[in-house]
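Peer 1: Provide a 3D model corresponding to the input given below.
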Amino acid sequence: MSKTTLPPFPSVLKQLAALGERLRLARLRRKITAELFSERMGVSRETLRRMENGEPTIAVGTYMRALRVLGLDGDIDKLARDDELGRKLQDLALPQAQRRRRAPKSPTSDGPTKPTRV
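Peer 2: This next block holds a predicted model:
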């Protein structure tokens, strides 16, 4: 059976390209060469090039190794931490308290009063 891969959404391609660029800049700020960085990550220079270009076929584990080498691996814990939409959907599914409107009781009567005719 052949494996079918769906093309990524255009917005995902932009996000991956931006992530790759941020990782490249982080590497350059630390004055780490591409050769040394790929060696520390345990990947080929070609894989590093593809990652820094934001190719969608790069495995998440490769990104994790890059973050680890750069000392940024704690940033991965921030992903999807605050699921605001999920909480709102969950709150909508909670049972709603039913509000009952009752006629206010008068302090002098024991029950509802009947209207008097004039």
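
Peer 1: switch to C-alpha atoms for all contacts and neighbour counts from now on
Peer 2: Fine.

Peer 1: Mind naming the longest helix for this protein?
Peer 2: helix 10-29 (DSSP state H).

Peer 1: I'd like to know how many residues surround Leu72.
Peer 2: Other residues lying near Leu72 total 14 when counted by other Cα atoms under 10 Å.

Peer 1: Quick check: it vs Leu23, distance?
Peer 2: With distances taken as Cα to Cα, to the nearest Å, Leu72 is found 10 Å from Leu23.

Peer 1: Please give the structure of this sequence too, so both can be compared:
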Amino acid sequence: MPSSVQKRSGAQVALPQPVERALRRLGQDISTARRMRRLSQEDLAQRIGTSLSTVRRMEEGYPGTALHTFLRALQVLGRLDAVLKMMAMENDVLGMELVREQLPQRVRTSSRSKRQARQPAAASEGGPHAGTDELEGF
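Peer 2: Predicted structure coming up:
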């Protein structure tokens, strides 16, 4: 049975299992990183400006812990940049594939572009654009 989170309105909201697992895993990883750096929970709490109980809940994966608390802990542990790099758009394989699927199969020349394409003939005869690069402004 999925656990639930108490919202301010008093309503219960069930979290999907993958989200619960991810929160627990993130909390465990923060705990491990903290201990590897020989920091106590009290030290981490002081450095991120929160209470000891908040650090304990975060490390347990409590869903009510604010996102900024996780991010501040990651910053103190030197792992924030790694999370940001992982979330960078160029690493979003699915998102990039969806964008590629929506690219047009071909691109037609507009009537304006056709008129501009005719002008280089005049330019070669010493017109106002004589001597300019063909791809200028491309």
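
Peer 1: TM-score of the superposition?
Peer 2: Here the TM-score for the pair of chains, by TM-score structural alignment, normalised by the length of the first structure, is 0.73; 98 aligned residues with a Cα RMSD of 2.1 Å.

Peer 1: In the second structure, what stretch matches the longest helix of the first structure?
Peer 2: Aligned using TM-score structural alignment, helix 10-29 of the first structure spans residues 17-36 in the second structure.

Peer 1: Against the first structure, what's the mean shift for the matching stretch, could you check?
Peer 2: Following superposition, stretch 17-36 of the second structure is found to deviate from the first structure by 0.6 Å on average (mean Cα distance after the TM-score superposition for the first structure).

Peer 1: Distance from the chain centre to that stretch, please.
Peer 2: Centroid displacement of stretch 17-36 of the second structure relative to its chain, using Cα atoms, centre = their mean, to the nearest Å, is 19 Å.

Peer 1: What residues of it count as buried?
Peer 2: Neighbour-count burial for stretch 17-36 of the second structure flags Glu20, Leu23, Arg24, Leu26, Gly27, Gln28, Ile30, Ser31, Ala33, Arg34 (criterion: 16 or more other Cα atoms under 10 Å).

Peer 1: Spatially central residue in the first structure, please.
Peer 2: Central residue of the first structure (Cα atoms, centre = their mean): Ala80, 2.8 Å from the mean position.

Peer 1: Alignment lookup: that residue to the second structure.
Peer 2: So, by TM-score structural alignment, Ala80 of the first structure is matched to Met87.

Peer 1: State the distance from that match to Leu80 of the second structure.
Peer 2: Applying Cα to Cα, the value for Met87 of the second structure to Leu80 of the second structure is 11 Å.

Peer 1: Over to Glu101 of the second structure?
Peer 2: Distance from Glu101 of the second structure to Leu80 of the second structure, by Cα to Cα: 32 Å.
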